[in-house]
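> give me a model of this one.
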Amino acid sequence: MARKKTLGFYSLDPSQHTVLEDSQGLLTGALVSGLGFYLLGRVGLLTGGTAGVAFLVHYAFNISFGLLFFIVNLPFYYLSFKRLGLAFSAKTFVAIGLVSVVTEIERRFLLIDYLHPFWGALMGGLLLGYGLLALYRHRASLGGVGILAIYIQEKFGIQAGLIQLAFDACVMAAAFLVLDWHVVIWSILGAVILNLFLAINHRSDRYIVVR
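The predicted structure is shown next:
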């Protein structure tokens, strides 16, 4: 028999979250992820997924990263709703919106005079990993490429991981047209750190993202 909530804001069932628990998870996940994006942006780096596309366009045309990140993810919401449900899609929409706002206002509260690309890649990748882990544990995400990969896997039998890897490889290859080669190398390091962190710390048999 499922245990009841306590005081209406804390769930004793580890597989369920209250609205307050989800709200703090989305907010803190967005804040930490936004800081990760801020560090990458301060040294001109990028990452994989839709955020990588947003960074590329941002660097090429000097358009707001936060606005681009929000717009780039718009086409994936329908797929998210069809494949993963309304709750996941709504929380993902909120998380992406929060990150977009945070990355735009971050510079008003934090100014870094010097940051080495290595440290930017290391800390940016780790912070994004922590932020995504918080969002995953509250059944939300920060991008649509993973959703698209799942759809293609179910439709055509191609492994989702390979699709994600191919997309990120294309983003990094395109980066050579916009950024210096050493910047792309640091960016790849940051992406590797992010994915290793998630691979080690997030397992579906320990904490289920979507139910």
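
> could you use CA atoms for every contact and neighbour count after this?
Fine.

> quick one: Ile63 is in a strand?
No. Counting by DSSP: H, G, I helix; E, B strand; the rest coil, Ile63 falls outside a strand, being coil.

> okay, now it: neighbour count?
Neighbourhood size, Ile63 [other Cα atoms under 10 Å]: 14.

> identify the residue nearest it in space, chain neighbours excluded?
Leaving aside its sequence neighbours, Ile63 sits nearest to Val57 (Cα to Cα, 6 or more residues apart in numbering; 7.1 Å).

> please generate a structure for the following sequence too, so the two can be compared:
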Amino acid sequence: MLETKFYKSIMIILGLFLTAAGIKLLTVHSLTFGGTAGVATLGTFMTEWSWGILFLIVNLPFFVLSIKKLGWTFSLSTFLCILLISVISDLMDFVHFPTISPIIAAMIAGILIGIGVSFVLNSGASLGGIHILALYLEQKSDINRGVSLFVTDFIIVSSAVVMFGFKNAFISIIAITIASFLTGKLKSTTKTSTSVYVSGKTEPVRNN
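Okay, here's the model as predicted:
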């Protein structure tokens, strides 16, 4: 039991490092991503604040929603992951990322993020953000989480068109597509169940 928890903790930390590296690679090449990570990335170009600080701030409203609707256990593990990746991302500022072709950068970033997020999810944790809202809407109103994520990602990428131009926004979609594909393919073969509090009762959410 202890060994299993230790292994999952290592996989989560590794996943957070890979995800942070992927996001940093996108930022260096004026590319963005979906979800709250994308919102934070756009914010770095509009303010002097770091991605880590912005990511933490952007996720706070979703964290409050998570506490009220999805329960403390899920919310605390999610908050710890958000806090860790915020710190790791800021540490990435001291790492030199070479400038390469934006398309290649998007592909590499998509792979890093896809694998990193999969490590986190398969270990029973979450990076929160839009995923919390999507999960709540699916449980509360039977709105498919894929639809919610697509709509929010579309809005974020559309905003990137204004800031970075159509070309960079289109290239950003490459990273989102690869990451989404890998996240779907690299699901854990072991079924896990996480209890979330929805509408006054506890319900299991299964990762297949």
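
> can you calculate the TM-score here?
Overlay of the two chains. TM-score (TM-score structural alignment, normalised by the length of the second structure): 0.86; 195 aligned residues with a Cα RMSD of 1.8 Å.

> follow-up on the earlier one: for the aligned residue in the second structure for the residue nearest to Ile63 of the first structure, list the residues it contacts.
Using TM-score structural alignment, the equivalent of Val57 of the first structure in the second structure is Gly43. By Cα atoms under 8 Å, 6 or more residues apart in numbering, the contact set of Gly43 of the second structure is 49, 51, 54.

> the residue nearest the centre of the second structure and Val162 of the second structure, how far apart?
The C-alpha lying nearest the average C-alpha coordinate of the second structure belongs to Leu127 (Cα atoms, centre = their mean; 5.0 Å). Applying Cα to Cα, to the nearest Å, the value for Leu127 of the second structure to Val162 of the second structure is 27 Å.

> got it, and Lys201 of the second structure?
Using Cα to Cα, Lys201 of the second structure is found at 43 Å from Val162 of the second structure.

> for the second structure, which segments count as helices?
2-28, 35-46, 51-70, 72-91, 102-122, 130-141, 145-164, 166-185 (DSSP state H).

> just send those helices back as a markdown table, with distance to Tyr197 of the second structure too.
Converted to a markdown table, the helices of the second structure look like this (distance: least, Cα to Cα, whole Å):
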| stretch | distance to Tyr197 of the second structure |
| --- | --- |
| helix 2-28 | 23 |
| helix 35-46 | 22 |
| helix 51-70 | 4 |
| helix 72-91 | 9 |
| helix 102-122 | 19 |
| helix 130-141 | 9 |
| helix 145-164 | 17 |
| helix 166-185 | 25 |
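
> of the ones you listed, which stretch is the most buried?
helix 102-122 (a mean of 24; mean count of other Cα atoms under 10 Å).

> what residues in the first structure pair up with that one?
Counting by TM-score structural alignment, helix 102-122 of the second structure sits on residues 117-137 of the first structure.

> tell me the contacts of the residue in the second structure that Asn73 of the first structure lines up against?
Aligning on TM-score structural alignment places Asn73 of the first structure opposite Asn59 in the second structure. Asn59 of the second structure is in contact with 36, 82, 128-129, counting by Cα under 8 Å, 6+ apart.

> run the last query once more with 10 Å
When the contact criterion is Cα atoms under 10 Å, 6 or more residues apart in numbering, the partners of Asn59 of the second structure are 35-37, 39-40, 65, 79, 82-83, 127-130, 132.

> then Leu137 of the second structure?
Per Cα under 10 Å, 6+ apart, neighbours of Leu137 of the second structure: 131, 143-145, 148, 198.

> so what's Ser11 of the first structure closest to, chain neighbours aside?
Leaving aside its chain neighbours, Ser11 of the first structure sits nearest to Lys5 (4.6 Å; criterion: Cα to Cα, 6+ apart).

> if I look at the one you found, how far off is Val19 of the first structure?
11 Å.

> which residue, other than its chain neighbours, is closest to Asn201 of the first structure?
Counting by Cα to Cα, 6+ apart, Asn201 of the first structure lies nearest to Leu133, which is 7.9 Å off, once chain neighbours are set aside.

> over to Phe63 of the second structure?
Phe63 of the second structure sits nearest to Ser75 (Cα to Cα, 6+ apart), 6.6 Å away.

> quick one: map that neighbour onto the first structure.
Looks like Ser75 of the second structure aligns to Ser89 there (TM-score structural alignment).

> need the contact list for its match.
So Ser89 of the first structure contacts 76-83, 95, 139-141 (Cα under 10 Å, 6+ apart).

> setting the sequence-adjacent residues aside, check what's closest to the equivalent of Ile193 of the first structure over in the second structure.
Using TM-score structural alignment as the criterion, Ile193 of the first structure maps onto Ile178 of the second structure. Once flanking residues are discounted, Ile178 of the second structure sits nearest to Gly110: 5.0 Å by Cα to Cα, 6+ apart.
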